[in-house]
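Student: quick one: sequence and predicted model below, then my questions.
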Amino acid sequence: MTRTVLIIEDNPGIGELVRMQVADLGMQAVLIPRGDTGLDRFREGGIDLVILDLMLPGMDGLSVCREIRSSPGYVPVLMLTAKSTELDRVLGLEMGADDYLTKPFSVAELAARIKALFRRVDALDSRAPEPAQEEEVVVDGLRIDPVRRRVFVDDQEVELTAREFELLWHFARHRGRVFSRAQLLDAVWGYNHEGYEHTVNTHINRLRNKIEADPANPRFVQTVWGVGYRFMD
């Protein structure tokens, strides 16, 4: 089945360059020059990868990425940015981007990143268990339903983003096991963003704010100082 790549880029030259490269890889390309209309197209469905500029009219790339990550399911996001500061890269990753390229970039590098993202998606799909084989986890008032991807705390449903759910489910399936930040990036994000382990901290803080009665003294996702995190045993 032909994959469809949504390109949200307002620079006509760069947008056309990316579109041509996607087409050369045998994929269908959809090019949209605005953040808001690009997000509308994503929500229509059928998108397998989003290539997203950081600076866009209508809605900036970070906001678009945040909305994509709050949607059901998982679609990889490759962020393009003219900025090269560490803060910009970290913000992109913390909003849910899977990878980024700093402009100017080579066509060969763009193709390599696209192929790598799809290899990671295929690898995650191949090792994912059948939903029907997964059982609910219920512990101390927290209930996690992996089939419907729903979470309840004291019978009240909690809305999690796709990445937050994947992080919580990974913890719950390995109760008591300690994971480093690098291990969590590899297991939940699909590969390790070297040097950006602190994006895990951000997601865990958001997760705690949603599922813990007292996020400062968490019951479920616990910190193991100097090592990483674990789910309550």
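Tutor: That came in fine, so what should we check first? Computed from a predicted structure; not experimentally measured.
Student: from here on, contacts and neighbour counts on C-alpha atoms
Tutor: Will do.
Student: where exactly do the strands run in the protein?
Tutor: Taking DSSP state E as the criterion, the chain carries its strands at 4-8, 28-32, 49-53, 77-81, 99-102, 137-139, 142-145, 150-153, 156-158, 221-224, 228-231.
Student: residues in contact with the last one?
Tutor: Okay, so that is strand 228-231. 171-172, 174-181, 220-224 (CA atoms under 8 Å, 6 or more residues apart in numbering).
Student: now which of those residues would you call buried?
Tutor: Buried members of the contacts of strand 228-231, counted by 16 or more other CA atoms under 10 Å: 171-172, 178-181, 220-223.
Student: and which of those residues is nearest to Val137?
Tutor: If you rank the buried ones among the contacts of strand 228-231 by distance to Val137 using CA to CA, Ala172 comes first, at 7.0 Å.
Student: relative to the whole chain's centre, how far out is stretch 66-76?
Tutor: Using CA atoms, centre = their mean, to the nearest Å, the mean C-alpha position of stretch 66-76 is found 7 Å from that of the whole chain.
Student: can you add distance to Gly92 and give the strands of the chain back as a markdown table?
Tutor: What follows is those, written out as a markdown table (distance: least, CA to CA, whole Å):
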| stretch | distance to Gly92 |
| --- | --- |
| strand 4-8 | 15 |
| strand 28-32 | 20 |
| strand 49-53 | 10 |
| strand 77-81 | 7 |
| strand 99-102 | 8 |
| strand 137-139 | 31 |
| strand 142-145 | 28 |
| strand 150-153 | 26 |
| strand 156-158 | 25 |
| strand 221-224 | 24 |
| strand 228-231 | 22 |
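Student: just say which of these is most tucked in.
Tutor: Greatest average neighbour count among these goes to strand 49-53 (a mean of 26), per mean count of other CA atoms under 10 Å.
Student: which elements pack onto it?
Tutor: strand 4-8, helix 61-69, strand 77-81 (3 or more CA pairs under 8 Å, 6 or more residues apart in numbering; DSSP states H and E).
Student: how about a markdown table for these, with distance to Leu87 added?
Tutor: A markdown table is the format used below for the helices and strands packed on strand 49-53 (distance: least, CA to CA, whole Å):
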| stretch | distance to Leu87 |
| --- | --- |
| strand 4-8 | 22 |
| helix 61-69 | 12 |
| strand 77-81 | 12 |
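Student: put this next to the first one:
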Amino acid sequence: MDAPHILLVEDDIALAEWVEDYLIAREFKVTTCHRGDDALELIRSLQPDLVLLDGMLPGIDGLDVCKTVRPDFTNPIIMITARDEEIDEVLGLEMGADDYMTKPIRARALLARIRLALRRSVPNQSDNVIEAPRHEVILSGLTVNSESRSVMLNDEPVKLSSNEFDVLWLLAKQAGEVVSRESLVTDLRGFDYDGFDRSIDLRISRLRKKLGDDSANPFRIKTIWGKGYLLAKDSW
């Protein structure tokens, strides 16, 4: 099996060299660049398994890079920034980032985030065994397939990022039932819900747009206030 290919986009040369050496020593393939405009071209041409993307970059900043590539690039993007402010995290997630880290980067935390993001983006063999009897959910015009990680809406493919697919699959498996925000966070982020994590809400928002849902009055992915989300069975 080929080593996962990571594109590291970081304008701090010393930090970039340290991260690159650390990841190569752990058997990742790493390509490094230091500008946002270069990152755009490399993401499109290389299609790396994961992107580590600094928020502040020359040429084009990291948020704009993320926003620009996200419609076509479905692999994980982890944003890295020097500023520990909630607005930066929210903006990064709204632009389509899968995760968010602040500097100074701790090596083990970075490695754990990378491995978790890669596990989410590639179907796990043990997961397939568990889900084999029911790897596809069909709701009128919507088809969600966990083996191919594909989505069709009215016979047209819907391109989702890895984390968007994960949310949709969890909702589709329990279509017509309320899925709590707590269980979504625990399943998808790997830690207990603390009442403040907004990443699930932002993924739901992006899903609604791609599935043609009404953001003001959603009828496909419904918010059940105080409880969670529900994927409607009869609205496709």
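Tutor: Now that the structure is in, tell me what you want to look at. Just so it is clear, the structure is predicted and the values come from calculations on it, not from any experiment.
Student: any idea what the TM-score is?
Tutor: Superposed pair, TM-score by TM-score structural alignment, normalised by the length of the first structure: 0.78. Supporting alignment: 225 aligned residues with a CA RMSD of 3.1 Å.
Student: that older thread, out of the strands of the first structure, which comes closest to Asp214 of the first structure?
Tutor: strand 221-224 (11.5 Å).
Student: just give me the mean distance for the closest one relative to the second structure.
Tutor: On superposition with the second structure, the mean distance recorded for strand 221-224 of the first structure (mean CA distance after the TM-score superposition for the first structure) is 1.4 Å.
Student: how about the nearest residue to Glu159 of the first structure, chain neighbours excluded?
Tutor: Nearest residue to Glu159 of the first structure, sequence neighbours excluded (CA to CA, 6 or more residues apart in numbering): Val151, at 7.3 Å.
Student: re earlier: Pro146 of the first structure: which of the helices and strands packed on strand 49-53 of the first structure is closest?
Tutor: Nearest of these (CA to CA): helix 61-69, 17.7 Å.
Student: centre of the chain to that closest one, how far?
Tutor: 10 Å.
Student: for it, name the packing helices and strands.
Tutor: The criterion is 3+ CA pairs under 8 Å, 6+ apart, and the helices and strands that helix 61-69 of the first structure contacts are helix 35-43, strand 49-53, helix 86-94.
Student: got the angle between that helix and strand 77-81?
Tutor: Per axes from the mean of the first three to the mean of the last three CA atoms, to 10 degrees, the angle that helix 61-69 of the first structure makes with strand 77-81 is 180 degrees.
Student: one step back: which of the buried ones among the contacts of strand 228-231 of the first structure fall within helices?
Tutor: Those of those mapping onto helices are 171-172, 181, per DSSP state H.
Student: residues touching the residue minimising distance to the centre of the first structure, list them.
Tutor: The first structure has Gly96 as the residue nearest its centroid, 4.0 Å off, counting by CA atoms, centre = their mean. If you count contacts by CA under 8 Å, 6+ apart, Gly96 of the first structure has them with 65-66, 69, 77, 163.
Student: again, 10 Å this time
Tutor: Remark: with contacts taken as CA atoms under 10 Å, 6 or more residues apart in numbering, Gly96 of the first structure is in contact with 62, 65-70, 76-79, 90, 161-163, 189, 199, 203.
Student: and if you look at Lys67 of the second structure?
Tutor: Lys67 of the second structure is in contact with 92-97, counting by CA under 10 Å, 6+ apart.
Student: what lines up with it in the first structure?
Tutor: If you follow Lys67 of the second structure across to the first structure using TM-score structural alignment, you land on Arg66.
Student: any figure for the gap between that match and Leu54 of the first structure?
Tutor: Using CA to CA, to the nearest Å, Arg66 of the first structure is found at 12 Å from Leu54 of the first structure.
Student: who touches both of these two?
Tutor: When contacts are counted by CA under 10 Å, 6+ apart, the set common to Arg66 of the first structure and Leu54 consists of Gly92.
Student: correct me if wrong: Val224 of the first structure contacts Arg181.
Tutor: No: look at Val224 of the first structure against Arg181 with CA atoms under 10 Å: they stay out of range, at 11.1 Å.
Student: which positions in the top helix by length along the first structure come out as buried?
Tutor: The longest helix of the first structure (DSSP H) is helix 107-127. Of the residues in helix 107-127 of the first structure, 110, 113-114, 117-118, 121 count as buried by neighbour count, 16+ other CA under 10 Å.
Student: could you do stretch 63-79 of the first structure as well?
Tutor: Buried, per 16+ other CA under 10 Å, within stretch 63-79 of the first structure: 63-70, 74-79.
Student: now render those as CSV, adding distance to Leu207 of the first structure.
Tutor: Formatted as CSV, the buried residues of stretch 63-79 of the first structure follow (distance: CA to CA, whole Å):
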residue, distance to Leu207 of the first structure
Ser63, 19
Val64, 20
Cys65, 18
Arg66, 15
Glu67, 17
Ile68, 18
Arg69, 14
Ser70, 13
Tyr74, 18
Val75, 20
Pro76, 21
Val77, 21
Leu78, 24
Met79, 24
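Student: quick one: which of these is nearest Ile32 of the first structure?
Tutor: So of those, ranked by how close each gets to Ile32 of the first structure (CA to CA), first place is Val64, at 12.8 Å.
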